[in-house]
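# what follows is a protein structure lacking sequence information:
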C-alpha cells in the first residue's frame, strides 16, 4: 500500500486520487479553524506559496475530532480563505482517530507513529511526504510549519 492508493474529497465533494500528486512532495495536515494553532494556516500558506512552483502541495483536512471545527467543510474552507488567506486545497471534514478514522490518516499514523503511537494528539499534526510517496516526517501540532523548510527543500531536491 502506498499514499497513492488513497483518494481524498475536496470541500466541494469532488473526489480525486492522491496519485494525481505522484512525484510531488506533500504536506498533509489535519486542521481546525477554531483551534489555538489556527495561525499555523498562515505559515502553511507561506510554505505553499514559496515552494509550490517547485512542486510542493499542501493538503488541509479539517477535523472536528477535538471539537474545534466549524460544522461543514464549506464553512471551514471559507474561514481558512477569509481569515488566513489559504489557497491550498481543503477537504471534507474527517475523523483522524477512532473507528471512523479516515483511511488516509490511518495509513499516515502507521507510517509515522508519534509520541502517542498511532494516535493523532491534536489539530495541526503535519506529515511530509517525499516525491516517491514516502512519509518522511511527522511534525507535532505545536511545532511551527516554517521549521519544516529544510526537510521540504530536501524532498524537493530528490530526483
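Yes, it's here. Bear in mind that the values here come from a model prediction, so they are computed numbers and not experimental data. Residues are numbered from 1 along each chain as shown.
# okay, CA-based contacts and neighbour counts for the rest of this
Fine.
# tell me, how many residues neighbour residue 119?
Neighbourhood size, residue 119 [other CA atoms under 10 Å]: 16.
# try the one 4 residues further on
Here the count is done by other CA under 10 Å, and residue 123 has 29 residues near it.
# and it, what does it touch?
Residues in contact with residue 123 (CA atoms under 8 Å, 6 or more residues apart in numbering) are 30, 31, 32, 35, 37, 63, 66, 141.
# with residue 76 instead?
By CA under 8 Å, 6+ apart, the neighbours of residue 76 are 32, 33, 62, 69, 70.
# inside strands: which ones of these?
Secondary structure assignment by DSSP state E places residue 62 of the contacts of residue 76 in strands.
# what's the farthest-apart pair in the contacts of residue 76?
Spatially, the most separated pair among these is 62 and 70, at 8.8 Å (CA to CA).
# which one of those two is surrounded by more residues?
residue 62 (28 against 18).
# what about the residue nearest to residue 130 when sequence neighbours are not counted, distance to residue 57?
Take residue 130 and drop its neighbours on the chain: the residue closest to it by CA to CA, 6 or more residues apart in numbering is residue 25, 4.6 Å away. Here residue 25 is placed at a distance of 6 Å from residue 57 (CA to CA, to the nearest Å).
# which one of the two has more residues nearby?
Neighbours per residue (other CA under 10 Å) separate residue 25 from residue 57, with residue 25 holding more: 29 against 22.
# alongside the first one, take a look at this:
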C-alpha cells in the first residue's frame, strides 16, 4: 500500500516543523528552529565512498549560512555498516573535515525503525521506483516554509545543486 502513498505518515499543518530529533549530543533538537531558513537534510557516513561530500557540504554551508542556509546531517549505519562509530567519534570525524553544520544522532532512514523525520521527507519526495533511500548522502532540500522542494541522490555532488539553494534563498 505504501507504494501508492496510502501508508505515508500523516502530516499536520506544521509539516517539517512538527518534528524533533536528538542532536549528536543526545539533546532535543526542534526542527521548528529552522523555520524561515533553507534547510538541507542529509544522511551521512564516515566510511562511505561518498564521504568526500562532507567537504562540498561544508563549503556550501560556509558560503550561504549568513544568508539563511542550514544543513542538518544524520549519521546512518544502515548501508554497509559505514557509520559504526559512536557520537564522539562521529563529531570528531566531521570536525576534522571542517563541518560546522548541525549533526543529529545516528538514525535509521528506512524500514520499520526509520526516524519519523525521514518518513516525512520520503513521503514528500520519493526516490526512483520507491521512496526508500538507496544509500548514504541522500539529500533533501527544504524551502523557508518547510516544504521539501528537491531530493538528490547519493552521487549528486553538493556543488551540483548550489543553484537550487540560491533560488530557494531568494
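Received, thanks. On a predicted model such as this, the values are computed, not experimentally measured, just so you know.
# now compute the TM-score of the two chains, please.
The TM-score (TM-score structural alignment, normalised by the length of the first structure) is 0.96; 156 aligned residues with a CA RMSD of 0.8 Å.
# quick one: which of the contacts of residue 123 of the first structure has the most company?
residue 31 (32 neighbours).
# which residue packs closest to the aligned partner of it in the second structure, ignoring adjacent ones?
Using TM-score structural alignment, the partner of residue 31 of the first structure in the second structure is residue 44. Closest residue to residue 44 of the second structure apart from its sequence neighbours, by CA to CA, 6+ apart: residue 75 at 4.7 Å.
# would you mind finding the match for the one you found in the first structure?
Per TM-score structural alignment, residue 75 of the second structure is aligned with residue 62.
# distance-wise, check its match relative to residue 131 of the first structure.
24 Å.
# quick one: the helices in the second structure?
53-64, 87-96, 116-124, 162-169 (DSSP state H).
# pick the most deeply packed of those.
helix 116-124 (a mean of 20; mean count of other CA atoms under 10 Å).
# relative to the first structure, which residues correspond to that helix?
Counting by TM-score structural alignment, helix 116-124 of the second structure corresponds to residues 103-111.
# which residues touch the counterpart of residue 33 of the second structure in the first structure?
Residue pairing (TM-score structural alignment): residue 33 of the second structure is matched to residue 20 of the first structure. Applying CA under 8 Å, 6+ apart to residue 20 of the first structure gives the contacts residue 4.
# quick revisit: pick the one among the contacts of residue 76 of the first structure closest to residue 94 of the first structure.
Among these, and counting by CA to CA, the member closest to residue 94 of the first structure is residue 62, at 6.4 Å.
# the closest one and residue 69 of the first structure, how far apart?
7 Å.
# list the contacts of the residue nearest to residue 130 of the first structure.
By CA under 8 Å, 6+ apart, the neighbours of residue 25 of the first structure are 55, 56, 57, 128, 129, 130, 131, 133, 152, 155, 156.
# let's see that with 10 Å instead.
51-52, 54-58, 128-135, 152-158 (CA atoms under 10 Å, 6 or more residues apart in numbering).
# again, but for residue 86 of the first structure
Counted by CA under 10 Å, 6+ apart, residue 86 of the first structure has contacts 41-46, 48-49, 60, 77-80.
# residue 169 of the second structure corresponds to which position in the first structure?
Residue 169 of the second structure maps onto residue 156 in the first structure, by TM-score structural alignment.
# residue 147 of the first structure: which of the contacts of residue 76 of the first structure is nearest?
Lowest distance from residue 147 of the first structure to the contacts of residue 76 of the first structure (CA to CA) belongs to residue 32, with 20.1 Å.
# which residue packs closest to that closest one, ignoring adjacent ones?
Using CA to CA, 6+ apart, the nearest residue to residue 32 of the first structure is residue 69, at 4.7 Å.
# and for the one you found, the neighbour number?
20.
# repeat for residue 107 of the second structure
Residues near residue 107 of the second structure, counting by other CA under 10 Å: 19.
# the one 3 residues further on now?
Burial of residue 110 of the second structure is recorded as 17 neighbouring residues (other CA under 10 Å).
# residues in contact with it?
Residue 110 of the second structure makes contact with 78, 116, 118, 119, 122, 131, 132, 133, 134, according to CA under 10 Å, 6+ apart.
# switch to 7 Å and redo it
132, 133 (CA atoms under 7 Å, 6 or more residues apart in numbering).
# neighbours around residue 5 of the first structure, how many?
Using other CA under 10 Å, residue 5 of the first structure has 10 other residues around it.
# what does it align to in the second structure?
Checking TM-score structural alignment: residue 5 of the first structure goes with residue 18.
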